[in-house]
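Chemist: Provided below are the primary sequence and the corresponding predicted coordinates.
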Amino acid sequence: MAKSHGAAGQLAKALGIVLGTDGIPLRLRAWDGSEAGPEDAPLVEFTSRRALRRILWQPGQLGLSRAYVAGEIDPHGDIFAAFAALSSAGKFAEPGPFSTPTAREVATLVRTAVGLGALGPQPAPPPEEIRIEKHGRRHSKKRDAAAISHHYDVGNDFYALVLGPSMVYSCAVFDSPDTSLESAQEAKLDLVCRKLGLQPGMRVLDVGCGWGSFALHAAQRYGVDVVGVTLSTEQADLARKRAADAGLAGQVDIRVQDYRDVTDGPFDAISSIGMSEHVGRAQLGRYVSQLFGLLRPGGRLLNHAISWNAGPTEDDPDSFIPRYVFPDGEMLSLSESMVALEAGGFEVLDVEALRPHYALTLRAWVRNLEQNWDEAVRLTSPGRARVWRLYMAASAIGFENGLTGVNQVLLQRPGRGAGLGSGMPEVPLRRTGWV
């Protein structure tokens, strides 16, 4: 039986200060074997004093995240239970950046660290962390390329373990919670094709094409020609191979290209699936203008994007996501995106919220990762595997709690095109035309 006294009690008090709550929602086990906290709460083990030192230097989300990525904090059992408990406690339950501890709280943290032998210089961040500001001006083409490479050039084999055979890295659409991930991803791809009104002979632009899954589906099932653009060389290499293997190289053109550099419009339809989160608030107007200019009059744009549902957004560069997962990524509210799209000249045809579907998608990805954990670590690093586990599990909780959402916004450039002889397809009178 674990000791009832020892480091864990002091550790629990320190964690309570960081979380901004009197009681902690976790059962803590310290490096000396002692335990503290509710006996029926999810168990989290602090395997090293270094974890407390990280929290002392960065008393918030970043310090805790660094300790987890470094393997100094280890949730036992169901990781979703641990993150759900944390997300409902103190500062984690409040939208926005962590508030800074008071001088008195910092003094208490220092005394605790001294008493537990954890005081010392600030530990170096885990190697999986990026300081994206070193790559130039925010949302410059060079810095955007570096941000995309950090996230996506982790290795195609690693992503295949997590995403499964579909290689789709965006929210799936489930008929029921029991629907397989593969079926749900195919349903999403087909839904996008139907919303766009794809017909044989159309020319389609896929912005942020990933590993080419939408491009292949649209070309194979709907007989269209697709230009897919990505900033990830690893994604492009695999997407081209998949197109060649499927006999679609003549219909699918995959480019390593910034969306701002696409000049060979017009296109009859444009898909942007899980890409606009990388654009940034300051560049949103340019993004809308660029896609509007590339689209034929009467053509449709499908913008599929994560949204922030918890009030006004604040950029916090010292949080986990920008340091480890999506450098420079910005989640906008749905209303912000809609204002920009309409101001850019688009007509809104439909908005569909898919928030519960992303929670199911993320849980499926976490399952895939955990079932292939040893191989994922071999392909990347223990820290990288922990980064993905933390970000996907925590994101699933965010979608379940309603802090974040995901929406498909279907838009049209006003006017009728003549590129297909008989004009662009008519918009259905009801959603039943594509659902």
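Modeler: Good, I have the coordinates.
Chemist: alpha carbons only for contacts and neighbour counts from here, please
Modeler: OK.
Chemist: the strands in this structure, which residues?
Modeler: Taking DSSP state E as the test, the strands found in the chain are 27-29, 35-36, 43-46, 73-75, 203-207, 225-230, 252-256, 267-273, 295-308, 347-353, 404-412.
Chemist: hmm, who's touching the shortest one?
Modeler: So that's strand 35-36. The contact list for strand 35-36, computed with CA atoms under 8 Å, 6 or more residues apart in numbering, reads 2-9, 12, 27-29.
Chemist: just the longest one next, same as before
Modeler: Residues outside strand 295-308 that contact it (CA under 8 Å, 6+ apart): 192, 195-196, 265-277, 331-334, 403-417, 424.
Chemist: another structure for you, compare them:
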Amino acid sequence: MGNEPTVADAFRPLLHAALGPKPSIAFEFWDGSGIYPDGEFPGTMRIRSKDALRHLVWAPGELGLGRAFVSGAVDLDGDIFKILRALQSTAPRDAQLGVDAAWKALGAARQLGALGRRPQPPAEESRPRRGGLHTKSRDAAAISHHYDVGNEFYRLVLGPSMTYSCARFVGADDNGHQGANASVSLEDAQREKHDLICRKLGLAERPGMRLLDVGCGWGSMAMHAASTYGAQVVGVTISKAQADLARQRVADAGLSASVEIRLSDYRELGGEQFDAISSIGMFEHVGTKRSAAYFETLRGLLRTEGRLLNHAISSRGGSIMRSGSFIGRYVFPDGELLDVGEVALAMERAGFEVRDVESLREHYALTLRNWVANLEKAWDEAVPLVGAGRARIWRLYMAASALGFEDGGLGLHQVLGVVPDAVGNAGMPATRRAWG
């Protein structure tokens, strides 16, 4: 009896193929067996049922592992940042949940009697969509998948600022150097980000400027521009949940005369003119093939000497969030990240003069760590709002993204462009000193 093989015995070849010979975290299985590293380890991956193997057999790779995690067949216990970093740092450079691991998963499933019908994908999964990529209808469906999950859930994660984009943690460190300072509160950091964008757009130079906020979220940037700089703001979003709450927040702040929130696509704004445009955390949904048309549309909405601030996640060489990936299926369907060089080139081809490019990569890592802390602190409130599966998705994707910004795999750039007049006048300050 004591020599009978355990679940750990069956899993060992699979883990070796996927992660290498020396595990960096502990693995514990539904029969009580486990595989443990030598010495201390940051956390434990718990394989709770045979369904974990079934998901991997039927969808080898990242999608199957994601399904196992979202369904609860796999879980992570411990500091999620340290667990993910440990897995990343110890896995062989060429390790993939590919063909070899798929065969190992099939062998383990056969040995454990886990073969059977294809498991149902978790309900939180985005299914393949009809229609052309980045058409209005398909974009609306993709945005709804991510943003229309409940305003109260986002309030728990984002905090009082209700701002779902990279903050700016400005402050001196222990040596007196200015930089991304983790001791700055998330609310203050989001306020500083909004203010920086307002200053870059020149809203302080002339009260009453007309600002378009593309992808306005829950209205925080629009409200800051109106209350601090007297701007007249139009905010557009294609998320109904965002629009409803943004309008309520604007009314509660007494800013209805200055801020208009529209449930509208940016492609429906033809014929209007603005002094400045902010696009914050929205460009990731535009797509490579539509980037030229996007900037041409925004260029057509700006008066001469008007400025555009494009604040977006970037990736060296670009990256498409494909449907077979965890983030493409569960987080940002149809999302794409462009190389910042391609962004600047597309803006210039559309008629903008690019005047400033600033990286806030380290600031986004701090922002995400704050969001994860908020979610973990409010876990017992969050799960009843959106379900355990979606809460698990958000915790994993935000933690993994934070590590991506920390190691440089992901970037965050603000690219500032201006529309010069016929003889090249841009109305821009000569240095960054104007906005700090």
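Modeler: That came in fine, so what should we check first? Computed from a prediction, not measured in an experiment: that's the story for all the values here.
Chemist: Between which two of the contacts of strand 35-36 of structure 1 is the distance greatest?
Modeler: Largest separation among the contacts of strand 35-36 of structure 1 by CA to CA: Ala2 and Ala12, giving 15.3 Å.
Chemist: more neighbours, those two?
Modeler: Neighbour comparison, Ala2 of structure 1 and Ala12: the larger count goes to Ala12, with 23 against 12 (by other CA atoms under 10 Å).
Chemist: before we move on, the earlier item: Ala187 of structure 1: which of the contacts of strand 35-36 of structure 1 is nearest?
Modeler: Of all the contacts of strand 35-36 of structure 1, Ala187 of structure 1 sits closest to Arg27, with 40.8 Å by CA to CA.
Chemist: State the distance from the alignment partner in structure 2 of Gly115 of structure 1 to Ile280 of structure 2.
Modeler: Alignment note (TM-score structural alignment): Gly115 of structure 1 maps to Gln111 of structure 2. As defined by CA to CA, to the nearest Å, Gln111 of structure 2 lies at a distance of 51 Å from Ile280 of structure 2.
Chemist: which of these two has more neighbours?
Modeler: Ranked by neighbour count (other CA under 10 Å), Gln111 of structure 2 and Ile280 place Ile280 first, with 25 against 15.
Chemist: The longest helix belonging to structure 1: average distance to aligned residues in structure 2?
Modeler: Taking DSSP state H as the criterion, structure 1 has its longest helix at helix 382-401. Helix 382-401 of structure 1, aligned to structure 2 and superposed, deviates on average by 0.8 Å (mean CA distance after the TM-score superposition for structure 1).
Chemist: doesn't Gly23 make contact with Pro38 of structure 1?
Modeler: No - counting by CA atoms under 8 Å, Pro38 of structure 1 stays clear of Gly23, with 9.0 Å between them.
Chemist: what touches both of those two?
Modeler: Here Pro38 of structure 1 and Gly23 share no contacting residue, scored by CA under 8 Å, 6+ apart.
Chemist: what residue of structure 2 takes the place of Val252 of structure 1?
Modeler: When structure 2 is aligned by TM-score structural alignment, Val252 of structure 1 is paired with Val259.
Chemist: okay, and stretch 281-301 of structure 2 goes to which residues in structure 1?
Modeler: Going by TM-score structural alignment: stretch 281-301 of structure 2 matches residues 274-294.
Chemist: Please spell out which residues along that stretch are buried.
Modeler: Judged by neighbour count using 16 or more other CA atoms under 10 Å, the buried positions of stretch 274-294 of structure 1 are 274-281, 284-285, 287-292, 294.
Chemist: Now do that stretch: everything it contacts.
Modeler: 139, 144, 169-170, 207-208, 260, 263-267, 270, 303-306, 326, 328-332, 340-341, 344-346, 413.
Chemist: Same question for stretch 342-349 of structure 2.
Modeler: Looking at what lies outside stretch 342-349 of structure 2 - CA under 8 Å, 6+ apart - the contacts are 291-292, 295-296, 353-354, 415, 417.
Chemist: Equivalent analysis for stretch 216-224 of structure 2, please.
Modeler: Against stretch 216-224 of structure 2 from outside (CA under 8 Å, 6+ apart): 161-164, 191, 194-195, 213, 233-237, 239, 242-243, 245-247, 249-250, 255, 259, 261, 279-280.
Chemist: Show the contacting residues for Ile73 of structure 1.
Modeler: 44-48, 51, 67.
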